[in-house]
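**Student:** 3D model of this:
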Amino acid sequence: MKIPVAKALFNSHSYLEYRKLVSDLLLEGKSTGNEQSEDLKQYSELNETRMNRLDKTMKITDENNLKLKNLNSEYIWLVISEGWCGDAAQLLPIINKMAVDSGKIELKIVLRDENDELMKLFLTNKNKSIPIVIVVDKETGSVLGKWGPRPKGATDLITDYKKEFGVIDETAKTNLQLWYLHDKGISTQNELINLMLDLES
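**Tutor:** Modelled structure (predicted):
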């Protein structure tokens, strides 16, 4: 196992611990991460509401549920996240539900800014984009693959917007949230399951 991965796992949080950590910081008027600002705090508050809703409403399709339960090995999904990240708020409830439903995957979450060494191993186009799901073989501790920071449809939406307007502004962020709303977590489920099935074959 790579040392940064082992270190991160040692300092990781369960989904419920992560949710509590973010909530407790909000009570102090703070967000997770090294940087503190009114904007980041507001994003965290918005994400808290979003995650509460998704935890109640998010469903894994029957077909995907079956595929998860039929995985041959046991895994850890180590996710790099932060409380202020809009994509993480949309994706973590799905990732958590998939892990729970599978009976074969343990979900562990770490904060990006506290795990810089780990983050540097999983950059996206040289950026510290999150969330990133790192797939670890539970038995051997070896890193098998990664997924993130967002499903292909959402990535394409942002890439196309940036090409057309040169920036990622509030409109782009709103469009992205609408994309997630309409997708209902299906793309994320399918992509993660395809990754797991590829790893097993």
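
**Student:** okay, CA-based contacts and neighbour counts for the rest of this
**Tutor:** Fine.

**Student:** if you drop the residues flanking it in sequence, what lies closest to residue 36?
**Tutor:** Nearest residue to residue 36, sequence neighbours excluded (C-alpha to C-alpha, 6 or more residues apart in numbering): residue 30, at 6.7 Å.

**Student:** these two touch, right, the one you found and residue 41?
**Tutor:** Yes. Residue 30 is within contact range of residue 41, at 5.8 Å (criterion: C-alpha atoms under 8 Å).

**Student:** how about the residue nearest the centre of the chain, what does it touch?
**Tutor:** In the chain, the residue lying closest to the centroid (C-alpha atoms, centre = their mean) is residue 131, at 3.9 Å. Contacts for residue 131 (C-alpha atoms under 8 Å, 6 or more residues apart in numbering) come out as 79, 80, 81, 82, 85, 87, 88, 91, 148, 149, 150.

**Student:** any idea how far it lies from residue 69?
**Tutor:** The span separating residue 131 from residue 69 equals 24 Å under the rule C-alpha to C-alpha, to the nearest Å.

**Student:** ok, now residue 39?
**Tutor:** 40 Å.

**Student:** who has more neighbours, those two?
**Tutor:** Using other C-alpha atoms under 10 Å as the criterion, residue 39 and residue 69 rank with residue 69 on top: 15 against 11.

**Student:** and this one, so I can compare the two:
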Amino acid sequence: MELLEKKIEEDRITLVRQGISMGMDYEKYRDLVHHLVDTKQTTGLPQSEANIEYTQLNDRRMKRWDKTFRLPETVAQKVSNIPSRLKFLVLTESWCGDAAHSMPIMNKMAETNPNMEFKVLLRDENPELMDAFLTNGSRSIPKLVVFDADLNEIIAEWGPRPSIATQMANDFKATHGTFTPEFKQDLQVWYNKNKGEDILNDLVGLLPLE
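**Tutor:** You can find the predicted model right below:
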């Protein structure tokens, strides 16, 4: 059993390393989303009207977060002092509302430390990698993988939502069976009121801070 688990982890590490080498940086991802908005398209399949509208909405959300979110000075100082070469690899799609709130914060963290790198891949174009990092058997996004290039190890995974939002979603689904448009709207209101604090706390907890 230990040999099998070791082989599975080695395969995951290989996929992550490949994903990092192929991934786009955050600026390129933002340019892609801008282009999709201009051409009324979305990433992934299907090219539905709903997903096109979500992409347009998420572009505005990310623009707002990019402009307004700031790391607290104490957090920025700790993150900037991490000596390890850490790679953030995120699987997402442009229509994903949860990703629009969390990815700008991931990017702010990565920008704080020159040893850190943030790369983005589209889920539907990378099914093998996605299937190596399922959440409760589902291809839930965004999915963040934190890779330590010095140790050649996957040191953390995160996603698709911060801890409080995850509990909200689990409770609603347990009661109602599926997410309604009203719940999705309530979740977006929560993200805005929380101001990224829960996302930031979750992400900081993944890192090897001294």
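
**Student:** counterpart of the residue nearest to residue 36 of the first structure in the second structure?
**Tutor:** Correspondence of residue 30 of the first structure to the second structure, assessed by TM-score structural alignment: residue 41.

**Student:** would you confirm that its match contacts residue 52?
**Tutor:** Yes. Under the criterion of C-alpha under 8 Å, residue 41 of the second structure makes contact with residue 52 at 5.4 Å.

**Student:** sec struct for residue 43 of the second structure, please.
**Tutor:** coil (DSSP: H, G, I helix; E, B strand; the rest coil).

**Student:** my guess is it contacts residue 96, does it?
**Tutor:** No. Between residue 43 of the second structure and residue 96 there is no contact under C-alpha under 8 Å: 9.9 Å.

**Student:** in the second structure, which spans are helices?
**Tutor:** 2-22, 26-38, 49-68, 73-80, 97-112, 127-131, 163-176, 181-194, 197-204 (DSSP state H).

**Student:** which position in the first structure aligns with residue 174 of the second structure?
**Tutor:** By TM-score structural alignment, residue 174 of the second structure lines up with residue 163.

**Student:** now do residue 148 of the second structure
**Tutor:** Using TM-score structural alignment, residue 148 of the second structure sits opposite residue 137 in the first structure.

**Student:** what residues are up against its match?
**Tutor:** 73, 74, 75, 76, 143, 144.

**Student:** swap in residue 111 of the second structure?
**Tutor:** residue 117.

**Student:** what is the burial count for the match of residue 174 of the second structure?
**Tutor:** 10.

**Student:** kindly report the same for the one 5 residues further on.
**Tutor:** Other residues near residue 168 of the first structure number 13, with proximity taken as other C-alpha under 10 Å.

**Student:** measure it to residue 162 of the first structure for me?
**Tutor:** Residue 168 of the first structure is 6 Å from residue 162 of the first structure, by C-alpha to C-alpha.

**Student:** before we move on, what about residue 74 of the first structure?
**Tutor:** Residue 74 of the first structure is 39 Å from residue 162 of the first structure, by C-alpha to C-alpha.

**Student:** for residue 143 of the first structure, same thing?
**Tutor:** Counting by C-alpha to C-alpha, the gap from residue 143 of the first structure to residue 162 of the first structure is 32 Å.

**Student:** which of these two has more neighbours?
**Tutor:** Higher neighbour count among residue 143 of the first structure and residue 162: residue 143, with 18 against 14, using other C-alpha under 10 Å.

**Student:** give me every residue that touches the closest residue to that one other than its chain neighbours.
**Tutor:** Once flanking residues are discounted, residue 143 of the first structure sits nearest to residue 136: 4.5 Å by C-alpha to C-alpha, 6+ apart. If you count contacts by C-alpha under 8 Å, 6+ apart, residue 136 of the first structure has them with 75, 76, 77, 78, 142, 143, 144, 145.
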